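# Provided below are the primary sequence and the corresponding predicted coordinates.
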Amino acid sequence: MGYFLVAICCGIASAMIASSKGRSAGGWFFLGLLLGPFGVIFAAIAGKEGPAGDERKCPFCAEFIKKEAVVCKHCGKDVSGAGTDPDSTIPCTQCGHENPLRAYKCEGCGHYFQD
């Protein structure tokens, strides 16, 4: 009974640590459950989950998408020309704040731009 309680606690701890690093909480729960304290140690030393080599962040919603993507699968925005000229800006018609050319909302006042 004591080992089972320790195993459950280690599984929960492993899942919480892994989840904070962007990894699968369910998988790490079972690893912690099976390996006990060693699972917690492995979860603690595991690195953060990053993008795969063929992925980039969407400039609109910051979710990871394929580098070749034309439309973001998360927010539906056109990302075909995004990031081509990072110095391009457009002023907001409401407050005059300079925003990135492909922005959908003003960073200064929150005004939504027309598509």
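Nice, I can see it.
# drop to CA atoms for contacts and neighbour counts, all remaining ones
OK.
# next SSE after the longest helix along the chain?
In the chain, with assignment by DSSP state H, the single longest helix is helix 2-20. Downstream of helix 2-20, the next assigned helix or strand under DSSP states H and E is helix 25-35.
# buried set for whichever helix or strand comes after that next one?
For helix 25-35, the following helix or strand on the C-terminal side (DSSP H and E) is helix 37-45. Buried residues in helix 37-45, counting neighbours by 16 or more other C-alpha atoms under 10 Å, are found at Pro37, Gly39, Val40, Ile41, Phe42, Ala43.
# now, the most widely separated pair of those residues?
Greatest spatial distance in these: Pro37 and Ala43, 9.9 Å, computed using C-alpha to C-alpha.
# picking that back up, what does the longest helix of the chain rub up against?
Applying C-alpha atoms under 8 Å, 6 or more residues apart in numbering, the contact partners of helix 2-20 are 24-37, 39-40, 43-44, 46.
# for comparison:
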Amino acid sequence: MSGYVKPEFVVLLIMMVPGAVGGWLAANRARNVIGWCLLCALFPVFLLVIYFHKPLREVPGKFRQCPNCREFLKWRDTVCKYCNTEQPSGS
């Protein structure tokens, strides 16, 4: 019976991919990696939730906070899209 794949392994693989992506997104947003990994593995729709969620704090290389309006911006943005303030290049 070569080529036969057990259904348990297929389900495990289907759960591992959203779980890994959810954990990676949570790490980039300074959130609980294990919790979001399990939540996304069981309910993949939560990938959308974590994707659109703002970070809890600054994440070096990913997100920083505008000194004027305190909104989170992507690290490479030079102008705040909320208040149009020029961002310092040193942060």
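Arrived safely. All of these numbers come straight from a predicted model, not from anything done at the bench.
# TM-score of the superposition?
After superposition, the two chains reach a TM-score (TM-score structural alignment, normalised by the length of the second structure) of 0.49; 50 aligned residues with a C-alpha RMSD of 1.7 Å.
# returning to what we had before: next, format the buried residues of helix 37-45 of the first structure as CSV and append distance to Lys57 of the first structure.
As requested, the buried residues of helix 37-45 of the first structure are arranged in CSV below (distance: C-alpha to C-alpha, whole Å):
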residue, distance to Lys57 of the first structure
Pro37, 35
Gly39, 31
Val40, 30
Ile41, 30
Phe42, 28
Ala43, 25
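# follow-up on the earlier one: what angle sits between the longest helix of the first structure and helix 25-35?
Orientation check (axes from the mean of the first three to the mean of the last three C-alpha atoms, to 10 degrees): helix 2-20 of the first structure against helix 25-35 gives 150 degrees.
# buried stuff in helix 2-20 of the first structure?
Across helix 2-20 of the first structure, burial judged by 16+ other C-alpha under 10 Å covers 7-19.
# in JSON lines: those, plus distance to Ile65 of the first structure.
Listed next are the buried residues of helix 2-20 of the first structure as JSON lines, based on distance: C-alpha to C-alpha, whole Å:
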{"residue": "Ala7", "distance to Ile65 of the first structure": "37"}
{"residue": "Ile8", "distance to Ile65 of the first structure": "35"}
{"residue": "Cys9", "distance to Ile65 of the first structure": "35"}
{"residue": "Cys10", "distance to Ile65 of the first structure": "34"}
{"residue": "Gly11", "distance to Ile65 of the first structure": "31"}
{"residue": "Ile12", "distance to Ile65 of the first structure": "30"}
{"residue": "Ala13", "distance to Ile65 of the first structure": "30"}
{"residue": "Ser14", "distance to Ile65 of the first structure": "28"}
{"residue": "Ala15", "distance to Ile65 of the first structure": "25"}
{"residue": "Met16", "distance to Ile65 of the first structure": "26"}
{"residue": "Ile17", "distance to Ile65 of the first structure": "25"}
{"residue": "Ala18", "distance to Ile65 of the first structure": "22"}
{"residue": "Ser19", "distance to Ile65 of the first structure": "21"}
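# can you pick out the most distant pair from these?
Farthest apart among the buried residues of helix 2-20 of the first structure by C-alpha to C-alpha are Ala7 and Ser19. That separation is 18.0 Å.
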